[in-house]
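Colleague: missing the sequence, but the structure's below:
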């Protein structure tokens, strides 16, 4: 391409004063002539409309990925809403440990540090575990799976005759 006549016009383009502009936002979309020695071309520059559309598409894809990760992670749709901000006892030790774990997850993973919640029914174990999961899914789009001990045992029992224990543990830990 050696001249503007070789520039591919799109439906929303308009030619004015020897340059190409977006009809919608008015931004110039034809760049300066680039000479590579063996060929010349005029690059296309993204207009404000394209930049906005790309950002909207990226955000839509991010939200779809988050939604998919949450469906795979939780056994109940209610758990999608469990967050640190909504936890009622944010002054408690368990909250602080869970919150710091989520915020420092990359380091925790590198150091091979895990968490095991135990306590009385209704003490917030599941809520805090789901809060960590939601934080990791929303902030980093990390694949997480929430399972209580009975679900882990059921998984092992179902697989007892098909997999050895190392393979079961490997499958369970493959999540991260």
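Modeller: Now that the structure is in, tell me what you want to look at. Just so you know, these numbers come straight off a predicted model, no measurement behind them. Residues are numbered from 1 along each chain as shown.

Colleague: Every contact and neighbour count from this point should use C-alpha atoms.
Modeller: OK.

Colleague: Residue 70 reaches residue 135, doesn't it?
Modeller: No. Taking contacts as C-alpha atoms under 8 Å, residue 70 lies outside contact range of residue 135: 10.8 Å.

Colleague: Comparing these two, which residue is more hemmed in?
Modeller: residue 70 (26 against 20; other C-alpha atoms under 10 Å).

Colleague: Check it against this one:
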């Protein structure tokens, strides 16, 4: 069994990656999270792009543990805000991880923007770094539009105001299994599957 480290403490991300591997029939890989390896210094996310942040996190994790490491960085890119909040999505309102404040700030910034110009995309860059130094980075995008009032209780972050293309429901109104097949993170992870198969 090949152990692969997902450089995250987010239980939902771990479960999602395990489900994607299982659905794709990838066997022989055990996904572990940061809580299952000895602690190591984690560098702050200071990259200008999702890709830079993902690679930096995966490099740190592979170097510290000797395991192949996967890391991702994701966020919301709003067309009317010139692609922001982008890499600043988790701390857009100033404090890291204050989902409600971040969501309200984006809604306030878009208050005067007409419905037809409220396009946005969730973006996820995912990096796989092997102990031998080989690196691969993939990107997944989930396009849609932003509504004016939050709806739904599934998901987190900006999910309650994001309506994916072809949908009337927000991302927070989709069942987890539906979101798995559509989301930016699942698109990036699925693009990484051929490289994960090579590890077995």
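Modeller: Yep, it's here. In this text, all values refer to a predicted model and were calculated from it rather than measured experimentally.

Colleague: Can you calculate the TM-score here?
Modeller: Put the two chains on top of each other and the TM-score (TM-score structural alignment, normalised by the length of structure 1) is 0.25; 76 aligned residues with a C-alpha RMSD of 5.4 Å.

Colleague: Check the gap between the closest residue to residue 33 of structure 2 other than its chain neighbours and residue 100 of structure 2 for me.
Modeller: Once flanking residues are discounted, residue 33 of structure 2 sits nearest to residue 6: 5.1 Å by C-alpha to C-alpha, 6 or more residues apart in numbering. Going from residue 6 of structure 2 to residue 100 of structure 2 by C-alpha to C-alpha, to the nearest Å gives 26 Å.

Colleague: go on, residue 187 of structure 2?
Modeller: From residue 187 of structure 2 to residue 100 of structure 2 the distance is 26 Å (C-alpha to C-alpha).

Colleague: quick one: which of the two has more around it?
Modeller: residue 187 (21 against 12).

Colleague: Could I get the contacting residues of the more buried one?
Modeller: 139-141, 181 (C-alpha atoms under 8 Å, 6 or more residues apart in numbering).

Colleague: go again using 10 Å as the cut-off
Modeller: By C-alpha atoms under 10 Å, 6 or more residues apart in numbering, residue 187 of structure 2 lies in contact with 123-126, 138-142, 180-181.

Colleague: filter these to the buried ones?
Modeller: 123-126, 138-142, 180 (16 or more other C-alpha atoms under 10 Å).

Colleague: Now go through those residues and say which are in strands.
Modeller: Among these, the members found in strands (DSSP state E) are 123-126, 138-142.

Colleague: Output those residues in TSV; the columns should cover distance to residue 63 of structure 2.
Modeller: TSV is the format used below for those (distance: C-alpha to C-alpha, whole Å):
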residue	distance to residue 63 of structure 2
123	26
124	23
125	20
126	17
138	20
139	23
140	25
141	28
142	31
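
Colleague: circling back to that earlier point, wouldn't the residue nearest to residue 33 of structure 2 be in contact with residue 16 here?
Modeller: No. If you go by C-alpha atoms under 10 Å, residue 6 of structure 2 and residue 16 don't touch, sitting 11.1 Å apart.
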